[in-house]
Each structure stands twice: as C-alpha cells, then as structure tokens.
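Enquirer: A predicted structure for the sequence below; I have some questions about it.
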Amino acid sequence: MVKKKILIVEDEESLLKLESILLTSKGYSVTGVADGVSALEQVVLIKPDLIVLDIMLPGMDGFEVCRIIKQNPETAHIPVMMLTAKKSSQDCERGMAAGASAYVTKPFKSAKIIEIIQELLSQ
C-alpha cells in the first residue's frame, strides 16, 4: 500500500516533531516545514495528500498559504487542516473562507487529529 503523504507546516519545533512522530507512527509519509514559503515550495514538490497548517507562521501566515494553495488548480484539491492556537470564531471563519477543510485548535488530542485526518483522506 502506498503511504499517504502529509505536509506539516508548524514553526514551533517541538510541535512539529510531535506531530511528525504521531503521523509517522500511523503509517503516513511526513514532510515538515517551519514557514509558509517553504510550505508552498513543498506542496509543488511532493504533492501531499493532505496539509496540516499552522496559522501563526513567520513571513506569510497560514490563511495566506491556504488561499494560495486553493487558488492554484494543481493544488486546490488538497485538503488543508488548520491546526492553530487561534480559537476565536472570526479566526475559524477566516480559515474556512481561505479554503480549509477542517479547523482544529491547540492544545489538541492526538486521537481527534488522527480521526479528522483519516476522514479528510477518505473523501
């Protein structure tokens, strides 16, 4: 079976490692980057099956990264799960308006993240 590819965009190194370990242990092929520009480069290079995207990133925020991914016909189909500390309903609305398939706030439960990812990948 071919491993599903997940791109994690998270600038906090400890969280990036935690998320990578969690998803790798579930059998996914994981690539991690720490900023929006690198995320956009990796989306084109590895063509991930799903993107886990933080919002508060250096340079370009996750809302902008998501918008760019969704505006490109070659990447618009990729589900984006925003995983962020931004909890307000306005932030959630902005995320969904930018094209996110799911909006999850930190701190998160690993089981919930896996459940959402499996759901998004099965669509």
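Expert: Noted; the coordinates are in hand. Numbers count the residues shown, from 1 in each chain.
Enquirer: from here on, contacts and neighbour counts on C-alpha atoms
Expert: Will do.
Enquirer: host element of the most centrally placed residue in the chain?
Expert: Centroid check for the chain by CA atoms, centre = their mean gives Val52 as the closest residue, at 1.4 Å. Assigned by DSSP states H and E, Val52 falls within strand 50-53.
Enquirer: and that strand, what other elements does it pack with?
Expert: Using 3 or more CA pairs under 8 Å, 6 or more residues apart in numbering; DSSP states H and E, the elements in contact with strand 50-53 are strand 5-9, strand 80-84, helix 110-121.
Enquirer: Alongside the first one, take a look at this:
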Amino acid sequence: MTAMMDIAPVLPTTGTGPVVLVADDDEGVRDLVTFKLEMAGYRTLTAADGCTALTVAAEARPDLVVLDIAMPGMDGLSVCFRLHDDPATAEIPVIMLSGMASETDIELAYVSGAEEYLPKPVNTGELVRRVSWLLPRRP
C-alpha cells in the first residue's frame, strides 16, 4: 500500500528499506514505479504534483526522489533545484523521468541538480538499477 499525500503525517509504506519519494502527475506511471520499487525492497511515498513533492521531501526527508519533469504546480526541474538549494534536503539524490529527451532537456535536468535522467516510457528495471546505484540497500 502506497502512502497518500493527503494524509498527515506523511508516512512511507511499511518495510525497513530506504525511502523513495515518487512524484509524477500520471497515476499509472506513479503506481508502476512505486510497485517496482517496493518489490525491490524500498519503501515509498508519492506525490502527484511538484508542490506536494517539495513539501513531502521537506517533511519526510526521503533517501531518494524520483521526479517527473512535467508536473502541475511546479515542474520537476524547479523541485530538484529547490531541493538542492535547501541545506536540509540538498544531499537527497534525484532521478528525473521525462517524456522530453532532447539534449537540452537532459542538460537542464542535470543543471537543476539531478543525479540521473531516464526517458519515458520508463524502463522500470533500469530505474531500479539506478536507484540501487545511488542508494544501496542497507542491511
């Protein structure tokens, strides 16, 4: 069961693995990514827009954030930049997901502070590999 953002306080799914915040306005993508991460042993939080993602990250301090770029309220680039600009969340690694995959789009993701970039449709196996590279599971 994935934590919903309209419930306070923000709590990750049950388990003992690191916490990953998945922010995407597409519910299907969000559910698929969340499911694959949970199957790999990670706990998850979700957000459907950029403003919620920023709030959840500030409150819950996840171990990693997976961000869609095109989201309502605040785009993923702005969320990533603001996360890395705040000392409290600056060290949280970010993986960007986007249907926009031009060289400029990819460069903007890295300039905003993203550690990784994956095009949509997302290869969930590759996403889980990238998460594990950035966030090795703890015993």
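Expert: Everything's here; your move. Fair warning: this is a prediction, and the values are worked out from it, not measured in the lab.
Enquirer: picking that back up, can you check which part of structure 2 the strand holding Val52 of structure 1 sits on?
Expert: Per the alignment by TM-score structural alignment, strand 50-53 of structure 1 matches residues 64-67 in structure 2.
Enquirer: Other residues contacting that stretch?
Expert: Applying CA atoms under 8 Å, 6 or more residues apart in numbering, the contact partners of stretch 64-67 of structure 2 are 19-24, 57, 76, 80, 92-97, 131, 135.
Enquirer: Quick check: that stretch compared with structure 1, mean distance?
Expert: Mean deviation of stretch 64-67 of structure 2 relative to structure 1 after superposition (mean CA distance after the TM-score superposition for structure 1): 0.2 Å.
Enquirer: Neighbours of the alignment partner in structure 1 of Asn123 of structure 2, how many?
Expert: Matched across to structure 1, Asn123 of structure 2 falls on Lys109, judged by TM-score structural alignment. Using other CA atoms under 10 Å, the number of residues around Lys109 of structure 1 comes to 10.
Enquirer: just the one 5 residues further on next, same as before
Expert: Number of residues near Ile114 of structure 1 (other CA under 10 Å) recorded here: 14.
Enquirer: Helices of structure 2, start to end?
Expert: For structure 2, the helices defined by DSSP state H cover 27-39, 50-60, 76-85, 103-111, 124-134.
Enquirer: right, so of those helices, which gets closest to Tyr117 of structure 2?
Expert: Among these, the nearest to Tyr117 of structure 2 by CA to CA is helix 103-111 (6.8 Å).
Enquirer: Which part of structure 2 matches stretch 2-13 of structure 1?
Expert: So stretch 2-13 of structure 1 sits over residues 16-27 in structure 2, by TM-score structural alignment.
Enquirer: Now do the buried residues in that stretch.
Expert: For stretch 16-27 of structure 2, a neighbour-count test (16 or more other CA atoms under 10 Å) marks Gly17, Pro18, Val19, Val20, Leu21, Val22, Ala23, Asp24, Asp25 as buried.
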